[in-house]
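Engineer: no sequence for this one, just the structure:
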């Protein structure tokens, strides 16, 4: 449509881009329609944790590394605080005190309830680095892993560290209590049931298990794409990682052979843990490549620029722009 309606665009080459799930779609579009899309920049595409048979713990492993890399002392205090909380969760006699200490909207009365609470905490925790944008429009509360580190280092009580995980993204003046048992999504325009159906059918991302050795206790944050959930609730058998790779031609071998794709990941983004691995270096500037932006959040280079952008993000945008110019033969 654009080529036929914009003067001078008829013979222009098309570069496609998108972030997160849009990064997955960007990759699929470029790989399956090379005659249409000359180049592509998928930002933070989660390409390696798809399918109920392929639970990939690397998202929370990466999250873990973010904090250990920033401050081993803070990460140790965070780990100890959540180890203590996990022990408290084993005693149902403490549920009233737990609800009070965590400012929960309702009391979690069963072991299953407490597992949901831990899932809410872990989800909020990984969103702090994932969404740590410099732009106040994208990160209105200014939550960053650096703030979490500073709070942890100065905390006198372990519960203060746990609460910071929740309040950095849910300020008490705006969120009077923490909801853990709601069926509503945190996004006003998103309903969980239809979204989970779509996950099961088309994109069963399985990346929310936390294993031993993490700052946070072993936790199953969500099970929307587990076989039992998909089959029981929606009568759907989700595709496997191998099936998705074969159907859309996104195996590692496929991607390495395809020209003109920049897979853009970020240091603070746990999604990097479930993305593709770096490619072998190539002297061919049209070869597809993998890049990572230091201290950046989830697809941060792809959002609108502003005066306070991180220098690393500004640099990454410049690298991507210059690469596109080379693709187009401007140099």
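Structural biologist: Here it is on my side, so go on. None of the values given here were measured: they were computed from a predicted structure.

Engineer: rest of the way, CA atoms for contacts and neighbours
Structural biologist: OK.

Engineer: where do the helices sit along the stretch 1-150 of the chain?
Structural biologist: For the stretch 1-150 of the chain, applying DSSP state H, counting those that start in this stretch gives helices covering 2-5, 21-32, 58-70, 72-89, 95-101, 111-130, 145-154.

Engineer: how about JSON lines for these, with distance to residue 236 and mean neighbour count added?
Structural biologist: Below are these laid out as JSON lines (distance: least, Cα to Cα, whole Å; neighbours: other Cα atoms under 10 Å):
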{"stretch": "helix 2-5", "distance to residue 236": "37", "mean neighbour count": "10"}
{"stretch": "helix 21-32", "distance to residue 236": "20", "mean neighbour count": "20"}
{"stretch": "helix 58-70", "distance to residue 236": "25", "mean neighbour count": "20"}
{"stretch": "helix 72-89", "distance to residue 236": "34", "mean neighbour count": "18"}
{"stretch": "helix 95-101", "distance to residue 236": "36", "mean neighbour count": "16"}
{"stretch": "helix 111-130", "distance to residue 236": "24", "mean neighbour count": "20"}
{"stretch": "helix 145-154", "distance to residue 236": "38", "mean neighbour count": "18"}
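
Engineer: make TSV from the ones you listed and add distance to residue 190 to it.
Structural biologist: Shown next, in TSV, are the helices of the stretch 1-150 of the chain (distance: least, Cα to Cα, whole Å):
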stretch	distance to residue 190
helix 2-5	30
helix 21-32	15
helix 58-70	23
helix 72-89	30
helix 95-101	27
helix 111-130	17
helix 145-154	26
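
Engineer: the structure to be compared is supplied as follows:
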């Protein structure tokens, strides 16, 4: 038994104290001395938390926002390294061009009996600001470090809009810890509520408006991806006077709740990954299916020698259900990662040239056997973390945690009850106990925090993001990406109604073809597909239309929407490329408040 900042967890502690930034060695807790969870809890956390640790949220390297992020279990330290320069979910020590600053934030906004404050980190760029211009605000998600505003698409848009770009570190993550190294005790976690998360952002924006000359009447548009893609619409729905608009990228609204609440949506995520490969190449899909079936057979027959050799394993999985679940997560994560983050640069992966999804498909087709194809994919996804020429599936799982698991688990128990599962008939199910069942965080909530997991319906109702609420919403963009399985549990167009509408203020679902998780929020680069450029133009023009409708006198903002549109209910589907583009480049300059 070991103690992690006051939480009693069954774990095995490594006697070596690794540097905090060495994410390939440890999963980051708040203590300098890290503790590695035992297989049972690792399996639970892998199936729940690591669905999100490669998210989004954005960068020119990705992505993956906010940004961040949804992802299947287990990307290694090389993925984290890429995300360290991402805006949405850096994952480790980040050197941002803009200065990181601090301001005093109340610990409990609802308390009238306490004046306690903590230091919360933020970044801000006012180099392009013109009086009355908008505040383009990125809410950093459950990342281990603050988002770098220099990597946000907002930096390009601010030049044309005359806007401010700002990002705020999510409290209880990174260095924005209200009680320092004691922030994760059960008593000190109690102020950590969604209401206080929202109030943090409101208070921060009030701070910005008071301290930047000419910003008192500026309109704020908030963006976030994955978990942040849930937060941004929630901010808009609950504080519309503060958040004039919202851009939610890859928010998993349909996967929040108990098994009964999520219902038929429970298996969407991994079924979507299957479909992505089948749509790309049916022959490759069949070989992947056959490969997983052969892995299952080798496990069932106890043929560990062949399994170890064929998949380049350092050691085979044991017969324990926990170990088999960890091994299965290692296999599945490789295929999810290579598809979901198809927009990452090839250098992030091992021996990849070009788009990662195409590489997996082509190598699968060229491999002499289905097992050889799986081996190739495992090396692409985890090879940069390999030691001694073999793949350690346990280390691959441990190295991938780019989020701080204790506070994110708290969020899942209290207001973000993510529930995803591999179906029993999935090609990825190798018979590991639990993987064909629900990944509900309920048991973990009881074990770690003595809490009953919140019902999804209660969260959606309380925070005004039910299907009906979203259908009646305004000034929200829900963007979703083709290769991202989060799309399968995100807001569908039919939630926004069936009646034809041309009202630009109505919320909209935007599907971005040919892109990975949250890639549209990253700053543009030369390798972006034309569909991504068109989507960004549409998103930018929607922003301009919102702002122009609110204040037609804002300097530099055109009132003309250059994207042609047809509408299905409130869900406006754009059929032509927008012609308004932004070419702002350069290094972010920070403003001291």
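Structural biologist: Thanks, I have it. Note that the coordinates shown come from a computational prediction; the quantities given were computed from them, not determined experimentally.

Engineer: circling back to that earlier point, which one of the helices of the stretch 1-150 of the first structure lies nearest to residue 238 of the first structure?
Structural biologist: Across the helices of the stretch 1-150 of the first structure, residue 238 of the first structure has its closest neighbour in helix 21-32 (16.8 Å, Cα to Cα).

Engineer: by contact count, what packs against the closest one?
Structural biologist: The elements that helix 21-32 of the first structure packs onto, with contact taken as 3 or more Cα pairs under 8 Å, 6 or more residues apart in numbering; DSSP states H and E, are strand 15-19, strand 39-43, helix 241-248.

Engineer: hang on, the earlier thing: what's the closest of the helices of the stretch 1-150 of the first structure to residue 212 of the first structure?
Structural biologist: Within the helices of the stretch 1-150 of the first structure, the stretch nearest residue 212 of the first structure is helix 58-70; the backing value is 10.0 Å (Cα to Cα).

Engineer: what's the closest one aligned against in the second structure?
Structural biologist: The counterpart of helix 58-70 of the first structure in the second structure, using TM-score structural alignment, spans residues 268-280.

Engineer: next: stretch 31-41 of the first structure.
Structural biologist: So stretch 31-41 of the first structure is aligned with residues 237-247, judged by TM-score structural alignment.

Engineer: for the matching stretch, list every residue counted as buried.
Structural biologist: Under the neighbour-count criterion of 16 or more other Cα atoms under 10 Å, stretch 237-247 of the second structure has 237, 238, 240, 242, 243, 244, 245, 246, 247 buried.

Engineer: what lies in contact with that stretch?
Structural biologist: Contacts of stretch 237-247 of the second structure from elsewhere in the structure, counted by Cα atoms under 8 Å, 6 or more residues apart in numbering, are 202, 205, 219-224, 229, 232-233, 235-236, 463-465, 473-479, 546.

Engineer: so residue 294 of the first structure is in contact with residue 267, correct?
Structural biologist: Yes. Here residue 294 of the first structure reaches residue 267: they are 5.1 Å apart, a contact under Cα atoms under 8 Å.

Engineer: which one in the first structure is aligned with residue 455 of the second structure?
Structural biologist: Correspondence of residue 455 of the second structure to the first structure, assessed by TM-score structural alignment: residue 240.

Engineer: list of residues touching the match of helix 58-70 of the first structure?
Structural biologist: The list of residues contacting stretch 268-280 of the second structure from outside it, by Cα under 8 Å, 6+ apart, reads 284-286, 335-336, 339, 361, 420-423, 426-427, 483, 485-486, 488-489.

Engineer: and it against the first structure, how far off on average?
Structural biologist: Its match in the first structure and stretch 268-280 of the second structure itself, once the structures are fitted together, sit a mean 1.0 Å apart by mean Cα distance after the TM-score superposition for the first structure.
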